[in-house]
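> dropping a prediction and its sequence here:
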Amino acid sequence: MAETGSAVKRAGRKASTRQQDPEGTKQNIIEVASQEFALNGLSGARIDEIAAKTRSSKRMIYYYFGDKEGLYLSALESAYATVREGEAELDIAGLSPVDGLKRLVEFTFEHHHQHEDFIRMVMIENIHHGQYLERSSVVRDLNVTAIAKIRDLYERGLKVGLFRDGLDPLEIHWQISALCFFNVSNRATFSQLFARDFGAADMQARLKQNTVDMVLRFVAKAEAIKA
């Protein structure tokens, strides 16, 4: 009887939380689901397991997100929103073009290092050939602002003669993403293959500086880097 009473109380607390803070409940579900999808993929994640780790229930998950694919897409959108929100907070408009580019690269490297679940979810979505992102106008709109930020930075650098002509802001974004993404996606395999801890603090500091240097050499003129 005591166990039954405790279960009833827990269910009551969950119901009360849902009623008082539906947005908080949805965010809690997305956070837990993101970890499950990152660990097990779309096919391996289980709604029962997600519900058990949240303040909600299986029924409420279906109510908010429709089905597992809807929850997966919401988790993807949330992951992309997190990185774009961080970029939006960067005051690179107040920096010189070279310093602004450095800061953007540093931020991307640090963000990906600190958000491994984001990298895993992007890898999973690539396994699905981007078919779920194709459904999302939210992510497309978020990425438009990301490219616009790089375009503004690049055009400022061109105007003052610091950056090379003929570069595509989208391709600059690609190069930054590629270097920072690989740092997380292939860290474990590189560490095993070459018997070196690529996740160690000193190695991460070197890799981040290397990434900054490579992007600067790609975008900026030699005299701008020396300056």
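Great, that's in hand.

> CA atoms for contacts and neighbours, from now on please.
OK.

> so which strand or helix has Gly199?
Using DSSP states H and E, Gly199 sits in no helix or strand.

> ok, it - contacts?
Residues in contact with Gly199 (Cα atoms under 8 Å, 6 or more residues apart in numbering) are Arg187.

> for Lys9, same thing?
By Cα under 8 Å, 6+ apart, Lys9 lies in contact with nothing.

> try it again at 10 Å.
Lys9 makes contact with 3, 15 under the criterion Cα atoms under 10 Å, 6 or more residues apart in numbering.

> and Asn186, by the same measure?
Contacts for Asn186 (Cα under 10 Å, 6+ apart) come out as Phe198.

> ok now stretch 105-118, how far from the chain's centre?
Mean-position distance between stretch 105-118 and its chain equals 7 Å (Cα atoms, centre = their mean, to the nearest Å).

> just stretch 188-199 next, same as before
From the chain centre to the centre of stretch 188-199 is a distance of 23 Å (Cα atoms, centre = their mean).

> in what helix or strand does the nearest residue to Arg120 once chain neighbours are set aside lie?
Spatial nearest neighbour of Arg120, chain neighbours left out: Ala38 (5.3 Å); criterion: Cα to Cα, 6 or more residues apart in numbering. Assigned by DSSP H and E, Ala38 falls within helix 22-44.

> got another, please set it beside the one above:
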Amino acid sequence: MDSSAEKGQGPASKKRKSQWKQDPDAVKADILRVATEEFATNGLSGARIDEIARRTRASKRMIYYYFGDKEGLYCSVLESVYGTLRGNEARLMVDDLEPVDALRKLVELTFDAHAKAPDFVRLVMIENIHHADYLKQSRTVPALNKAIIDKLEDVCAKGKALGLFYEEADPLELHWFISSFSFYNVSNRATFSTSFGKKLFSAKGQAQLKRRAVDLILGLVVKSYVREAQN
């Protein structure tokens, strides 16, 4: 056998090293993309670094170089999925909107963002099994989470100043309620649809659930809220 192959210096290995040096950010992004799918599907204990390496342009050595170990990669995946979700929220420009419209948009965006990110939901479920032990290690996620609370604080303050919101409207409670509707819609889809059918998970059903979520949230904090008539 060729000695270079024995030492992992074959054509495939040389190609990976070249890509590693030429575009390390792309390699890291590729690792995170595949690792997100692997951890979301199999959990922390069931995920395999060998499988992640097989599906990417990286070797196991490169993965460990960038992320330290399996748990380090898992923590980076958590930060990545939280960053994507919170980034979408941060990009929603609601500062110039009337408070009721701003809150409506925040509810709609959160509902849609969760529906489009089942891996995020699965990873949060997995992290809850671990009692948030790995999330506690992150310095990034708390800052990301604070951004949405700050946005809701601003909306609530404007709503109260204009006499539109109840004084007891609380940004943290609002975030809890909004996230609850949005999260459950994805986390329990398999069991709910198996038990009660798929009506609520059709395009029409999802649109209706989103409208209901808006009605419930606005009805909770907006004085004299009257829900819009829907077909």
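Looks like it came in fine. Since this is a predicted model, take the numbers as computed values, not measurements.

> hmm, back to that, the residue nearest to Arg120 of structure 1 maps to what in structure 2?
Alignment note (TM-score structural alignment): Ala38 of structure 1 maps to Ala40 of structure 2.

> residues in contact with that match?
By Cα under 10 Å, 6+ apart, the contact set of Ala40 of structure 2 is 34, 46-47, 77, 118-126.

> and Asp197 of structure 1, how many residues sit next to it?
Residues lying near Asp197 of structure 1 (other Cα atoms under 10 Å) number 15.

> roughly how far does it sit from Phe118 of structure 1?
Shown here: Asp197 of structure 1 relative to Phe118 of structure 1, a distance of 21 Å by Cα to Cα, to the nearest Å.

> most surrounded residue in the contacts of Ala40 of structure 2?
That'd be Phe120 among the contacts of Ala40 of structure 2, by other Cα under 10 Å, with 26 neighbours.

> looks to me like that one is in a helix.
Yes. Phe120 of structure 2: assigned to a helix according to DSSP: H, G, I helix; E, B strand; the rest coil.

> so what's the alignment partner in structure 1 of Leu97 of structure 2 up against?
With TM-score structural alignment defining the correspondence, Leu97 of structure 2 maps onto Leu95 in structure 1. Going by Cα under 10 Å, 6+ apart, Leu95 of structure 1 touches 101-103, 153.

> again, but for Lys21 of structure 2
Contacts of Lys21 of structure 2 by Cα under 10 Å, 6+ apart are Val27.

> Met60 of structure 1 matches what in structure 2?
Counting by TM-score structural alignment, Met60 of structure 1 corresponds to Met62 in structure 2.

> right, and the helix or strand after the strand or helix carrying its match?
Taking DSSP H and E as the criterion, Met62 of structure 2 maps to helix 60-67. Later in the chain than helix 60-67 of structure 2, the nearest helix or strand by DSSP H and E is helix 70-90.

> which strands or helices does that following helix pack on?
Helix 70-90 of structure 2 sits against helix 24-46, helix 60-67, helix 99-115, helix 118-129, helix 141-161, with contacts defined as 3 or more Cα pairs under 10 Å, 6 or more residues apart in numbering; DSSP states H and E.

> before we move on, back to that, quick check: the match of Ala38 of structure 1 vs Glu51 of structure 2, distance?
In terms of Cα to Cα, Ala40 of structure 2 sits 14 Å off from Glu51 of structure 2.

> ok, Tyr74 of structure 2 next?
For Tyr74 of structure 2, the distance to Glu51 of structure 2 - Cα to Cα - is 14 Å.

> overlap in contacts of Ala40 and Glu51 of structure 2?
Residues touching both Ala40 of structure 2 and Glu51 (Cα under 10 Å, 6+ apart): Val34.

> setting aside sequence neighbours, what's the nearest residue to the aligned partner of Val139 of structure 1 in structure 2?
With TM-score structural alignment as the criterion, the equivalent of Val139 of structure 1 in structure 2 is Val141. Closest residue to Val141 of structure 2 apart from its sequence neighbours, by Cα to Cα, 6+ apart: Glu79 at 6.0 Å.

> distance check, the aligned partner of that neighbour in structure 1 against Val160 of structure 1.
For Glu79 of structure 2, the aligned position in structure 1 is Glu77, judged by TM-score structural alignment. Applying Cα to Cα, the value for Glu77 of structure 1 to Val160 of structure 1 is 36 Å.

> please identify which of these two sits among more neighbours.
Each of Glu77 of structure 1 and Val160 has its neighbours counted (other Cα under 10 Å); Glu77 has more, 19 against 10.

> wait, Ala117 of structure 2 sits on Leu85?
Yes. Using Cα atoms under 10 Å, Ala117 of structure 2 is in contact with Leu85, at 8.2 Å.

> more neighbours: which of those two?
Legend: neighbour count by other Cα under 10 Å for Ala117 of structure 2 and Leu85, higher for Leu85 (19 against 15).

> how near is the closest residue to the more buried one other than its chain neighbours to Asp101 of structure 2?
Using Cα to Cα, 6+ apart and skipping the chain neighbours, the partner closest in space to Leu85 of structure 2 is Ala113 (6.7 Å). Relative to Asp101 of structure 2, Ala113 of structure 2 is positioned 18 Å away (Cα to Cα).

> I'd say Cys68 of structure 1 and Ile47 touch.
In this structure residue 68 of structure 1 is Lys, not Cys. Yes. With contacts counted by Cα under 10 Å, Lys68 of structure 1 reaches Ile47, the gap being 6.9 Å.

> brilliant, that's me finished.
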